[in-house]
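K.L.:
sequence unknown, structure follows:
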């Protein structure tokens, strides 16, 4: 078989035959076959160019030549089990640790965000000698069993008995659609009210005679709908958790490495005095190469070592992974990608906000840096989710060669989390496409008075074209 000239239909047939049916694709009714990519663009087997607004993995741009060169050069020299002594690991660890505030200075290198979060739970249990965990509703922390157990984004779909009794769910601090809203409370009040919800969970745990191991949250919730945490929330929550003897874990797997622009890590948006006990990082760390890490304190690392069971990771921190990860930091710094995230992100927020004044379909625009969500609603007063319209919008955008995705508990939030090399020209193109699509939806609603069923039928028809 000529593996470089397989038709798209053949690729689909082979996938259906050999790949597990639970492994889903973007645009599953008409998936795109991507054969190469560069920067913020991806190319199909027919040569069509797509603007990538989805990939928070290809952080510094697809196939960045400096990252590719670093990986190739080291792979040609040595790649081996991480239990051999090698300079790449220690030099990268030194460099990465310098990007974190004290006392976060100890690293465990792993292969994925899921592996990092699983290890973070183990560290917390070893240090506190407790198991109970507090998480936020709609959170997603990974695909291994321990993380499905603490991810409402997953276990909410598995039935009423799916949540373990040692997992406790607090309200997500969603200022637009959550339990407490910014139409009724100031940001300071929202921080206090949502933090009190965590404190209530702590008291529930204590009343049952147990202690708390940790509070874990994404610094900015992504799969839950691009949620921007009220500024004082983490400060108050961390205080409650530490007063109870628990640890604070910041999951930065999706939002770390400068995506928020102003800082390297999204938890830093809460202030210099807000420092987690454990931070997990992954996805953008290797620009698509499988490398991730847990960053913690000497004290917690010592507790973990005190268990008497050695920890090793065959591939975590191998010479090639560290060379690639080091090159990613090089590119972020030399190409000023954090500054670009701020400039382009602010520009997009302003243009999306203008669109919001034009279309009642847009209920909320929120974000920071290159992490933005557009929440679509049928009615701004009731905030009824416009799920079908959101799915239609990304299907139409795909037809216009722009790749977007939807998420959130109601699947009505259009997510923007592209490679960090996204430009102002790209931003204009994206906004112009969405302006056209929202206009089409608006016209259909007003002129044809489409019912939900009719709109879904139209969407299904469009997705097949």
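P.N.:
Received it, and whenever you're ready, just let me know what you need. If you're wondering where the values come from, they're calculated on a predicted model, not measured in any experiment. Numbering: from 1, shown residues only.
K.L.:
drop to CA atoms for contacts and neighbour counts, all remaining ones
P.N.:
Noted.
K.L.:
Enumerate the positions of stretch 155-172 that are buried.
P.N.:
Of the residues in stretch 155-172, 155, 163, 166-172 count as buried by neighbour count, 16 or more other Cα atoms under 10 Å.
K.L.:
again, but for stretch 79-92
P.N.:
Taking 16+ other Cα under 10 Å as the criterion, stretch 79-92 shows 82, 88-89, 92 as buried.
K.L.:
export these to CSV and tack on distance to residue 316 and secondary structure?
P.N.:
Shown next, in CSV, are the buried residues of stretch 79-92 (distance: Cα to Cα, whole Å; DSSP: H, G, I helix; E, B strand; the rest coil):
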residue, distance to residue 316, secondary structure
82, 6, coil
88, 12, helix
89, 9, helix
92, 12, helix
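K.L.:
Now flag whichever of these is closest to residue 304.
P.N.:
The shortest approach to residue 304 among these belongs to residue 82, at 19.1 Å (Cα to Cα).
K.L.:
That closest one against residue 313, yeah?
P.N.:
Yes - using Cα atoms under 8 Å, residue 82 is in contact with residue 313, at 6.8 Å.
K.L.:
if you go through the stretch 301-450 of the chain in chain order, where are the strands?
P.N.:
Assigned by DSSP state E, counting those that start in this stretch, the strands in the stretch 301-450 of the chain fall at 362-368, 371-379, 384-385, 402-403, 405-407, 413-416.
K.L.:
structure B:
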């Protein structure tokens, strides 16, 4: 199969069509039907794809009632089919749903509450349907306000799929070239940094160098965008505070700092509602998406009002479905559930419990080079040996597959696909954490014994 048609191109932990003969007749039929009807761009996860017919809470269920522990999906973050979200959406859908050019206080009530979570500076919110649209809009705002076109991203970043956003997403592969006005900087990878290195200083210096390179090529700097927990770069949460010098440099050169909170936002990191708050910074623009509506298509751009004061009157922006009444009802229910059910504190408490558990298991295996995380978001990095820290993608794939066969769902992250990406739902309890840890321990024992 030629590389350009590789079924896993651009997607980690993807199913390889070469494994089709290993599936059951039913599974083969479903995969072949997908290929015929949806085309090759639609990817399946895992070396052994999995089918689901329903979900509830932290579990998903197969066609024969098989129960899987969901430790990966951050879209239904407050729980699959949460009854309060279902009720809010159903009630609104049966009442009214239209675009946002009519007066409606629900969107205003929600926006007031959302703005309060940012902690100052951010005052306006513009709604979209997806995180990709939100990032696209944020880039338009940054370029309009600065008059620049130069964007700085980290060296293994993913921010979305529109033409403009894919062109700043360095994970997309050689057939999706990075825009000529984009510059990359090294991600703050503490595990692979030399001892004593100040990651914040290095990141700031890299941004300085990137801006200087833009200037040499006649490109005006517009802004820097970063996922506040560097999810695709390998999940890099520490040390807290390392973004402070980066935002100083961005502002020094007249740029706009965009915090991509699609993955770390909405209490995911535990102690803070937004990932950037862990670093004590106040971005100019915040983009959010996936978990905002627990599966309903709603996303947004939150910005300092001065950035929209001139942009709004001069640049036409309208999104037919962005912020519609049904999706706003879902978003309001999500925000209410996070607060009323104490999910942010739960994320912190259960997250620490899981992090300690992963670190304890890691002590038994030299192949686990690093365990890191914040709240309910973790990476477990596999290496061929602790000295060289060379990536072990093969072992990582086996562990992911072993967990899937034991009915626990996770995935991979990082430029070498050698880190587990573990992202449990915010409603995880200690009993679920114990199930995850026990299954992980069993999988590690089986994989390292060659019995995966």
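P.N.:
The structure has been received and is ready for your questions. A quick note: this is a predicted structure, and the numbers were derived from the prediction, not measured.
K.L.:
ok, now which ones touch the equivalent of residue 380 of the second structure over in the first structure?
P.N.:
Residue 380 of the second structure maps onto residue 374 in the first structure, with residues paired by TM-score structural alignment. Shown in contact with residue 374 of the first structure (Cα atoms under 8 Å, 6 or more residues apart in numbering): 352, 362-366, 413-415.
K.L.:
Would you mind checking the residues you listed for buried ones?
P.N.:
352, 362-366, 413-415.
K.L.:
now what about stretch 221-230 of the first structure, what contacts it?
P.N.:
Here stretch 221-230 of the first structure makes contact (Cα under 8 Å, 6+ apart) with 138-140, 153, 173-175, 187-188, 190-191, 219-220, 254, 366-368, 371-373, 407-409, 413, 415.
K.L.:
end-to-end on it?
P.N.:
Taking Cα to Cα, to the nearest Å, the first and last residues of stretch 221-230 of the first structure lie 12 Å apart.
K.L.:
Can you mark which positions in it are buried?
P.N.:
For stretch 221-230 of the first structure, by 16+ other Cα under 10 Å, it's 221-230.
K.L.:
I'd like the residues you listed as a markdown table, with distance to residue 22 of the first structure and secondary structure appended.
P.N.:
Output for those, formatted as a markdown table (distance: Cα to Cα, whole Å; three-state DSSP):
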| residue | distance to residue 22 of the first structure | secondary structure |
| --- | --- | --- |
| 221 | 24 | strand |
| 222 | 21 | coil |
| 223 | 18 | coil |
| 224 | 20 | coil |
| 225 | 22 | coil |
| 226 | 24 | coil |
| 227 | 27 | strand |
| 228 | 30 | coil |
| 229 | 32 | coil |
| 230 | 35 | coil |
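K.L.:
Any chance of CSV for those, columns distance to residue 346 of the first structure?
P.N.:
Listed next are these as CSV, based on distance: Cα to Cα, whole Å:
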residue, distance to residue 346 of the first structure
221, 19
222, 18
223, 22
224, 22
225, 19
226, 16
227, 17
228, 15
229, 17
230, 18
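K.L.:
Which two among the residues you listed are spaced furthest apart?
P.N.:
Across those, the longest distance by Cα to Cα is 17.6 Å; it joins 223 and 230.
K.L.:
Next, count neighbours for residue 171 of the second structure.
P.N.:
Using other Cα atoms under 10 Å, residue 171 of the second structure has 22 other residues around it.
K.L.:
Just tell me what it corresponds to in the first structure.
P.N.:
The alignment partner of residue 171 of the second structure in the first structure, by TM-score structural alignment, is residue 153.
K.L.:
what residues are up against that match?
P.N.:
With contact set as Cα under 8 Å, 6+ apart, residue 153 of the first structure has these partners: 137-140, 223-224, 409.
K.L.:
Now name the helix or strand holding it.
P.N.:
Element membership for residue 153 of the first structure (DSSP states H and E) is helix 152-155.
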